[in-house]
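Enquirer: sequence? don't have it. structure:
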């Protein structure tokens, strides 16, 4: 009988250890998620997602959003939809999408569902090591593609296109971007 008692005590101890490990891992994940979300907005920006109401015949309307969306922008990350192009802007050294990306992602998904193809291109700023910047631009484009695929867009409807010049135009914050164009 002592063998059964020892086995049940050992099973109880192993179960208790497993539960404690799960609680610790869950706590760490919850803390990391809470810590990554800013408690107070350090910087607030107004980002309007608009598309011209009467676009010329050669322009493509990506989405029609009639409200202004206010999001917290971490270190320069943001989203903009204009003139048929969805731009995802990234913080320095980051490949994380900005908060508020849902509307822009929805615009891309809506275009693909209408039979169009999404062409995703990554750009970088001109500060720092050029080779590292190239890899970061590629990783950012892959992030946007992977999120779209994760949201149900068929992978064959998304093309990653390395632009001839990956150094983006504009200031550094405008240069660190991924452009998504919807083609017929």
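Expert: Sure, I can see it. Computed from a predicted structure; not experimentally measured.
Enquirer: CA only for contacts and neighbour counts going forward, please
Expert: Will do.
Enquirer: Next secondary structure element downstream of the helix ranked longest in the chain?
Expert: Using DSSP state H, we find that the single longest helix of the chain is helix 2-36. Toward the C-terminal end, the helix or strand that comes next after helix 2-36 (DSSP states H and E) is strand 44-48.
Enquirer: Pasting the second one now:
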């Protein structure tokens, strides 16, 4: 009888662990979509969802400006290069899907550079990076007129990688 009780307790422990994981996952999803604490009660469910991760270039833990879309999507570039990294299409997926589902929405694309070196060259590289990111969205089916380019900016980031970036922000 004791052996059977131990097996039952182990099975019950596993069941409760699974239930706990499911509850935590549901709470995280609810928080991500903004439906907790009265948020989102008057809004339809988000049309897109992508978790924000530092590895994908999306601002980790960023609040959402538009439901289901990270507040800022950051695409990081190599030094002196304007070729879009392979991860850009994935990183821009939530923006692309939101823009396709919401014809009135637009996206602003901003290129950044650091203060070192020739300011004119840096500004041109930043502009080329922003154009390359816009081209990814346009190639995915977003109308070019809905993706605006902002003037290149000097980065206030403390590291080189943060300075070599393009930020994409969605506006309703």
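Expert: Cool, the structure landed. Just so it is clear, the model here is predicted, and its values are computed rather than measured.
Enquirer: on that earlier part again, report the distance from the longest helix of the first structure to the chain centre.
Expert: Taking Cα atoms, centre = their mean, to the nearest Å, the mean C-alpha location of helix 2-36 of the first structure is offset from the chain mean by 33 Å.
Enquirer: got the buried residues for that helix?
Expert: Neighbour counts over helix 2-36 of the first structure (16 or more other Cα atoms under 10 Å) mark no residue as buried.
Enquirer: for it, packing partners?
Expert: On a contact count with 3 or more Cα pairs under 8 Å, 6 or more residues apart in numbering; DSSP states H and E, helix 2-36 of the first structure meets no helix or strand.
Enquirer: can you map out the strands along the first structure?
Expert: Secondary structure of the first structure by DSSP state E: the strands cover 44-48, 68-72, 78-82, 85-89, 117-122, 158-160, 177-183.
Enquirer: Take these and write them to a markdown table, including mean neighbour count and distance to residue 171 of the first structure.
Expert: Formatted as a markdown table, those follow (neighbours: other Cα atoms under 10 Å; distance: least, Cα to Cα, whole Å):
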| stretch | mean neighbour count | distance to residue 171 of the first structure |
| --- | --- | --- |
| strand 44-48 | 14 | 17 |
| strand 68-72 | 15 | 20 |
| strand 78-82 | 22 | 14 |
| strand 85-89 | 24 | 12 |
| strand 117-122 | 24 | 16 |
| strand 158-160 | 17 | 24 |
| strand 177-183 | 24 | 11 |
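Enquirer: Looking at these, which is nearest to residue 141 of the first structure?
Expert: strand 117-122 (5.0 Å; Cα to Cα).
Enquirer: Residue range in the second structure corresponding to the closest one, please.
Expert: Aligned by TM-score structural alignment, strand 117-122 of the first structure corresponds to residues 106-111 of the second structure.
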